[in-house]
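# my questions are about this predicted structure, shown below with the sequence.
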Amino acid sequence: MNRIVPLIFTLFFFLSCKKNEKIQREYSIKNTNFNFQRKFAEEIGTIEDQNKGIQVRKPYKMTLGESYFPDIKKYEFEQPFVFWRDTANLKNTISYFFTKKDSVVRVIEYAWSKPKDNDSIISKIYKNNIKLISKKLNQKGKIINESKDSWKQQIISWENDSIYVWSYIFSNKLPQRTRVIIRQKK
């Protein structure tokens, strides 16, 4: 009996400490397979099968803004195809925006949002994406910093003969989300 009381006390102590412990998942950054080449809507299924993407259906109409696609008024877009991929052990959402007339994928958006249990993973993904894109396009990007009272954003942009690429990181005290936008020029 004398040995049981200290054992119960020790067990109770460890269990009570566990409640206050912040549990963080282990996140590993995987390189995202970005599509820089011109694609058509019928190719998207094959691309996502190769990347283990899972198609999701949005119950609302998704549209592009002029900041993503300045020539938006020249085209009529279909509802985009949206997929989830598991990168860095969190969902990466990929949206393929294509035109109704010719099914050309004009814009691809890759997006990650901060999980509740990790404050640094978004910055790591952002930096990794910048390295990947700079290496693939063989150029450094141009940096633009924006800030308002409660948020800040950094945008890095690249351009070549066929595409524009932007990588964003948005912070509200801590980094909240990062995105990569690839837009075809023609």
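On my side now, so go ahead.

# from here on, just use CA atoms for contacts and neighbour counts.
OK.

# quick one, helices of the chain?
Ranges of helices in the chain, per DSSP state H, are 4-20, 44-50, 121-137.

# which strands and helices sit next to the last one?
Taking 3 or more C-alpha pairs under 8 Å, 6 or more residues apart in numbering; DSSP states H and E as the contact definition, the neighbouring helices and strands of helix 121-137 are strand 163-172, strand 174-184.

# re earlier: go through the helices of the chain and pick out the most buried.
The highest average neighbour count among the helices of the chain, using mean count of other C-alpha atoms under 10 Å, belongs to helix 121-137 at a mean of 17.

# measure how that helix sits relative to strand 174-184, angle-wise.
The directions of helix 121-137 and strand 174-184 differ by 30 degrees, with axes from the mean of the first three to the mean of the last three C-alpha atoms, to 10 degrees as the criterion.

# turn the helices and strands packed on helix 121-137 into JSON lines, columns for distance to residue 126 and mean neighbour count.
Below are the helices and strands packed on helix 121-137 laid out as JSON lines (distance: least, C-alpha to C-alpha, whole Å; neighbours: other C-alpha atoms under 10 Å):
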{"stretch": "strand 163-172", "distance to residue 126": "7", "mean neighbour count": "20"}
{"stretch": "strand 174-184", "distance to residue 126": "6", "mean neighbour count": "21"}
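
# take a look at this one as well, against the first:
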Amino acid sequence: MKKKLVVIDLDHTLIGVDSFRFYINKKIKNGSFYALILKWLRRFRFIRLEDFKKYTIRLILEEDPELNNLTGNLTSFLNEPLLNKLKSEFVGDEFELLILSASPDNYVRILGERLQINAKGSHFENDTKTFMHIHGKGKIDYLLHHFPKDTYNYEYAISDSITDEKLLSLFKKSELIEPFKIKDAK
């Protein structure tokens, strides 16, 4: 029997912040020169968002001993009603919950472990060293490759982002929701 797959977007869906922006701002506040330079390069459009994430992973995240603290901070921004709904509606061995996020896998995966949900974010492939930006079409490509339709029933997906519209259309049931935001997130 095929497993029923449930896909959840992270930023402004499962948590009330843009986790990547939150991370970069924390690093700048703590004196990271790389984070400041990369944010400046992105702000003035010298680099694309995908490259911003790629350089951040290589220059900062891979060696960051504070990732567990970051994920602890991110759990304080959880959309608890949504999480409770998902964990009560899609319970049992026939379901597999998966957080898919454009944010870096370095902390998305740790957050998923804390929530006891499989999670994947943007990352470098181990074998090819190719950067996989899990955003828009990249999210769909990742999903179809790692969770093929001949093995999974695409049961339910939820996101706040219009860039996930095609992803949502792959599922039996889906929701494009208003962004969940916590105003005091700094």
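Done, it's in. Fair warning: this is a prediction, and the values are worked out from it, not measured in the lab.

# superposed, how do the two chains score by TM?
Overlay of the two chains. TM-score (TM-score structural alignment, normalised by the length of structure 1): 0.28; 93 aligned residues with a C-alpha RMSD of 5.6 Å.

# look through structure 2 and tell me its longest strand.
Across structure 2, the longest stretch assigned as strand under DSSP state E is strand 95-104.

# what packs against that strand?
strand 3-9, helix 19-29, helix 49-59, strand 118-124, helix 137-146.

# now for the ones you listed, which one comes closest to residue 71 of structure 2?
helix 19-29 (9.3 Å; C-alpha to C-alpha).

# packing partners for that closest one?
Using 3+ C-alpha pairs under 8 Å, 6+ apart, the elements in contact with helix 19-29 of structure 2 are helix 33-43, strand 95-104.

# ok, which of the helices of structure 1 comes nearest residue 96 of structure 1?
Of all the helices of structure 1, helix 44-50 sits nearest to residue 96 of structure 1, with 8.0 Å by C-alpha to C-alpha.

# still on that earlier bit, so which of the helices and strands packed on helix 19-29 of structure 2 is nearest residue 54 of structure 2?
When the helices and strands packed on helix 19-29 of structure 2 are ranked by proximity to residue 54 of structure 2 (C-alpha to C-alpha), strand 95-104 comes first, at 8.5 Å.

# and the next helix or strand past the closest one?
Next along the chain after strand 95-104 of structure 2, taking DSSP states H and E as the criterion, comes helix 105-115.

# gap between residue 168 of structure 1 and residue 10 of structure 1?
The spacing between residue 168 of structure 1 and residue 10 of structure 1, counted by C-alpha to C-alpha, to the nearest Å, is 49 Å.

# before we move on, what about residue 157 of structure 1?
Using C-alpha to C-alpha, residue 157 of structure 1 is found at 56 Å from residue 10 of structure 1.

# circling back to that earlier point, quick one, the longest strand of structure 2 and helix 105-115 angle?
Here strand 95-104 of structure 2 runs at an angle of 150 degrees relative to helix 105-115 (the same axes, to 10 degrees).

# what are the buried residues along strand 95-104 of structure 2?
Using 16 or more other C-alpha atoms under 10 Å as the test for burial, strand 95-104 of structure 2 gives 95, 96, 97, 98, 99, 100, 101, 102, 103, 104.

# kindly reformat the residues you listed as JSON lines containing distance to residue 29 of structure 2.
Below are these laid out as JSON lines (distance: C-alpha to C-alpha, whole Å):
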{"residue": "95", "distance to residue 29 of structure 2": "40"}
{"residue": "96", "distance to residue 29 of structure 2": "37"}
{"residue": "97", "distance to residue 29 of structure 2": "34"}
{"residue": "98", "distance to residue 29 of structure 2": "31"}
{"residue": "99", "distance to residue 29 of structure 2": "28"}
{"residue": "100", "distance to residue 29 of structure 2": "28"}
{"residue": "101", "distance to residue 29 of structure 2": "24"}
{"residue": "102", "distance to residue 29 of structure 2": "23"}
{"residue": "103", "distance to residue 29 of structure 2": "20"}
{"residue": "104", "distance to residue 29 of structure 2": "19"}
